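S.K.: this one's structure only:
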């Protein structure tokens, strides 16, 4: 290739052409052929843009820079395109003359050649011809006209007096630019990013010839999030970078609107898996990893590592794995109890699955105060609770959650026993008694906290009153500042309560 040719100001790419060629070969790109053609005659603008963009991206990747600076690539390509006069696009055969040669060109990748989408898609009654192939997602920007992001775009314009640029729009979607209620992940991209890192983009986004995504903004933004994050491996980033898309040809506004409406208003009738199904799959995989470990006793760090591996496999968080493990543990215990009591296994299974969420509520509360903490010490509590759960004497998971209060209150606990005894013949009365037990236990718990505060206040007042002034010298500055902050806060609350009672002024010693 002659570097004096006006079509060759590719200094950045030429420096790494050997490495880029190796990467291109893996992607099925014949760079030698395309570069040879460019050496003899200037390329048309669309083909040149496709070639130079691809080459610069590959070259950047080849030198180890995984996160391509898209704006720099585009600036380089624009400079190349403007360097020489170029022939019209129709003078160079592309193999797809029926399609407009836009900014984003489809590529063959991963064994898939660029081809027509068959059968031709129909959206909201309108036929839209498309082709499918792969693109580097770093060359796609989210669509600023997307209705999902419109409120955030409007707020950005109000705040900064201009529309957000492509990179800023991406940061709005990822939460890196805080708008709205300041939520860290307003469009829930992070769970989607983990899923894409694990298995790629499964549903092709729909883009125009110029790369405007009329469907798939979240998938594109989540894929870009993977590329920007240090959390993912090179393999995961490569999986997120190259995504299959459907690209429209010449389309009308009505056709584009039909795409948007069909994909966002029409229900696909897909029924999500019940939580108990997902939980048991997660726990089964976790248990398999535990059984494969040569160590009989695993440390907390080793268990967390296994949970992280399971979480990554299912694109969820470690906390969700822990929650499922605990829920399945109590669900299995519930089933064992009912089957041992003579219940039909199939009926027990159906009932367990129908109230599966309750097995999260059953362990609610602070450590040491959960109702499950008392099962071993008092098996009767376990029997009462499991019977009432099975027989539908409870009407919600919230009531199950409140059982730790009832179990700790003798009088409320007696009411629960009474409800258990009458549940078969007088179900309605038993349900009302459960409600009474919960309400009474809550009221007594609140009253007990009030008494505790009163006793503490008396002791605190006595202790502070008896403390000599010189005693504070032994305390550090940070402790003194914290004590002052707490006392000033308490004083404000006390003055407010006294004011509510009629601005009562109680004299203190020395008045």
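M.R.: Nice, I can see it. Keep in mind that what you see is a predicted model, and the values were worked out from it rather than measured.
S.K.: from here on, just use CA atoms for contacts and neighbour counts.
M.R.: Fine.
S.K.: now stretch 159-170: buried residues?
M.R.: Residues of stretch 159-170 classed as buried under the neighbour-count rule (16 or more other C-alpha atoms under 10 Å) are 163, 164, 169, 170.
S.K.: next up, a structure to set beside the first:
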């Protein structure tokens, strides 16, 4: 062993000891970083990599401890030991993120300073703009958005995730205990938007290559490149992406300003109301149908819906387009009734339709017999009555719409609804009373349905008993054991009911 190797081994041994003094767990984690590596045989690059991993372990532990972080003196003492080991190994700290972005000339555009200098959180921060190959960028493995996931992965595997594993976390595919199956980061939806429109907002890199902003956007670009559900043209659209990178003269304060500005400050952008989006989708669909110039096949209509869905970045699944079409068609009937029949102001009616747009989702559901839409179509006065109640805010909530199918032929319930529709509202108390009347009308329908179910149950039981009595021994032997157990359990319940009500179930006697 050379003298320098001996010094390096001693510095690393002191590093282990320092970590154990601070925390037994931390000492074990630091030692685990080196694993079975033989210090005398470490190359300078290997030593740099391992010592940088030590820094990451300590930082991770600081975040994990939360209310009881490492003391400033403890942290500085440990970092001094790391620096001593680095100096002995003759290596420099590795720059996280890979250093300057690998800018390339693309589409005739060369890397250039952004002018005027952008301002982040009241601070001018100089950046360079240029194209990079998407696959040359990695997600930031210390991003706050996935901090809990990263800590959990580190604890489970005693290492940081690879770039591939980071993508799996962002795609919600990597299973971690306690993480729900919900798509937490909604990468596929973002990917569909980017595939259609391109990357409209450049990710921002620190001077050393870390992603300060844009982890989801970069993950979405990878999602497009790695999935067969996107066209060659869409993949080409994200093969190279425009990024901003802070200059080598940037400071930690510059980085903080970027993070605060893009993650804490509201840009006050307001999404379009669903009514507006649905009308645009509907108009596009209607125009495409009219251009066909006549009757079209179901397959052609499905293709038109797919084309419309892709145009508005809704993906290849056409359910949203179909839902919007039905909602707008019902909303147009609502508007026609109030503008033409009731002679109300067109713009007031359209404002009301936009405000109540979610109601049209429920009103347009159930086109088969017994459904809400079917019931409205069977009874024009009933539909107009519902439109009147909706316009005058006399439904408490949109979920009440589902029960309309229970009362469209019930005279008692309809009488209550007509009373509610014709009663003027002069105060909030009046509105509360009227809304209660609407609720009472719907309750009548629910009670009647419950009575019908009770009668139906009696008929089904009578039929089932006859079926049982007619079964042969051979047929009973063929029944699955599990079903026999369920039948036995049900019969026990019936037997208990009979025993408790002997008079009610007593066989009639002949006089």
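M.R.: Happy to help now that I have it. A quick note: this is a predicted structure, and the numbers were derived from the prediction, not measured.
S.K.: before we move on, back to that, and the buried residues of stretch 159-170 of structure 1 as a markdown table, adding distance to residue 181 of structure 1 and secondary structure?
M.R.: Below are these laid out as a markdown table (distance: C-alpha to C-alpha, whole Å; DSSP: H, G, I helix; E, B strand; the rest coil):
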| residue | distance to residue 181 of structure 1 | secondary structure |
| --- | --- | --- |
| 163 | 20 | coil |
| 164 | 18 | coil |
| 169 | 17 | helix |
| 170 | 17 | helix |
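S.K.: could I get these in CSV, plus columns for distance to residue 426 of structure 1?
M.R.: Output for the buried residues of stretch 159-170 of structure 1, formatted as CSV (distance: C-alpha to C-alpha, whole Å):
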residue, distance to residue 426 of structure 1
163, 65
164, 64
169, 61
170, 60
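S.K.: quick one: which of these is nearest to residue 133 of structure 1?
M.R.: Relative to residue 133 of structure 1, the closest of those is residue 170; by C-alpha to C-alpha it sits at 23.2 Å.
S.K.: tell me the contacts of the closest one?
M.R.: Each residue near residue 170 of structure 1 by C-alpha atoms under 8 Å, 6 or more residues apart in numbering is listed here: 141, 142, 221.
S.K.: isn't residue 369 of structure 2 up against residue 375?
M.R.: Yes - under the criterion of C-alpha atoms under 8 Å, residue 369 of structure 2 makes contact with residue 375 at 7.4 Å.
S.K.: who has more neighbours out of these two?
M.R.: A direct count of neighbours by other C-alpha atoms under 10 Å for residue 369 of structure 2 and residue 375 places residue 375 higher, at 23 against 11.
S.K.: surely that one is in contact with residue 403?
M.R.: No - using C-alpha under 8 Å, residue 375 of structure 2 makes no contact with residue 403, being 10.9 Å away.
S.K.: which residues of the stretch 201-350 of structure 2 fall in strands?
M.R.: 204-205, 211-213, 240-246 (DSSP state E, counting those that start in this stretch).
S.K.: out of those, deepest packed?
M.R.: strand 204-205 (a mean of 26; mean count of other C-alpha atoms under 10 Å).
S.K.: residues in structure 1 aligned with that one?
M.R.: Mapped onto structure 1 using TM-score structural alignment, strand 204-205 of structure 2 spans residues 206-207.
S.K.: so which residues make contact with that stretch?
M.R.: Stretch 206-207 of structure 1 is contacted from outside by 213, 214, 215, 216, 245, 246, 247, 248, using C-alpha under 8 Å, 6+ apart.
S.K.: and these, which two are furthest apart?
M.R.: Based on C-alpha to C-alpha, the longest span within those runs between 216 and 248 and measures 13.9 Å.
S.K.: still on that earlier bit, of all the buried residues of stretch 159-170 of structure 1, which comes closest to residue 349 of structure 1?
M.R.: Nearest member of those to residue 349 of structure 1, counting by C-alpha to C-alpha, is residue 170, at 46.0 Å.
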